[in-house]
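Peer 1: sequence and predicted model, in that order:
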Amino acid sequence: MFTSNRRPSQFGGVPLRFPPPEPISPIGEIYMATTTVDIRGRLGERSAIKVLHWEPGQPLTLSAEPGRVVVVAEPTGRWTIGASGYLSLPARLRRESHIGLTDRVLLLAAPDNDVLAVYSTAYVADALACRHPDLRAPKP
């Protein structure tokens, strides 16, 4: 750790201004990872599933809308975590969410809510562009 007996005013230069701290997430603790959807629809990343403490055979309910799939652990769920601990997205839900085979996706695990959200790259880019208009690509 760096310490000094000098007073800050002796350093000269421009004082650093830090941005205000980000507010605490409104959804509680979150864990994010990125992965690829393989040619069988399987997510190639298990860390988000491990954060949620979901084991192989865990019953799940999956729902889709354009840009995302939401996965919730429910005892009456129709789908499950596979024997090797991976989650596969059914073809119908991939179509509804516009998530294709070999696409990169963002996984967002919310352990406090026992929910996993799978976001398409286009969905994430659109959300960021809404918050940061300077990120939008110029129109030709």
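Peer 2: That came through fine.
Peer 1: only C-alpha atoms for contact and neighbour calcs from this point on.
Peer 2: Will do.
Peer 1: where do the strands sit along the chain?
Peer 2: Along the chain, the stretches classed as strands by DSSP state E are 31-36, 59-65, 68-73, 79-80, 104-110, 115-120.
Peer 1: next, the one to line up against it:
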Amino acid sequence: MGLPVPRLATPPNRGSIYYTVTAIDVWGRLADRSPLHRLHWRPGLSLAVSITQGAVLVIPHRDGRHSVTRQGHLRLPAAVRRVFRLEAGDRLLLAACPARNFLVAYPMIVVDAMLLAHHAAFHRTSR
């Protein structure tokens, strides 16, 4: 008999969210532009950036204080980088949701906590 295989929750619409992991540079730019392409966010688009539930939420907003760079990058504001203690080379999990037109960036410390909480049941049952 092999190891137990966990049942994973099936998302309501498979493929409705696009995920990638990317590094941040010294200016706060996220290296991977593919989530912005999936969202059809073009250079100059005004964005609102906020912190919610341990993640960075980015949405298009007419009066947004931030924007997609001329080169098509998302730049996280210094205040956001300070809150999460993000430094050049740190990686983030990005989740782009084209159906709802938003992007969420999760620092790896948050991803670690989510995965550990999700898999805590395995640890308890394996004893």
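Peer 2: That came through fine. Not measured: the values here are computed from a predicted model.
Peer 1: how about a markdown table for the strands of the first structure, with distance to L128 of the first structure added?
Peer 2: What follows is these, written out as a markdown table (distance: least, C-alpha to C-alpha, whole Å):
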| stretch | distance to L128 of the first structure |
| --- | --- |
| strand 31-36 | 15 |
| strand 59-65 | 18 |
| strand 68-73 | 15 |
| strand 79-80 | 31 |
| strand 104-110 | 13 |
| strand 115-120 | 12 |
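Peer 1: closest to R131 of the first structure out of the ones you listed?
Peer 2: Nearest to R131 of the first structure, of all the strands of the first structure, is strand 115-120, at 16.6 Å by C-alpha to C-alpha.
Peer 1: apart from its chain neighbours, what residue comes closest to L43 of the first structure?
Peer 2: V37 (4.8 Å; C-alpha to C-alpha, 6 or more residues apart in numbering).
Peer 1: in the second structure, what residue corresponds to that neighbour?
Peer 2: Superposed on the second structure with TM-score structural alignment, V37 of the first structure falls opposite I24.
Peer 1: its match against E87, yeah?
Peer 2: Yes. Using C-alpha atoms under 8 Å, I24 of the second structure makes contact with E87 at a distance of 7.2 Å.
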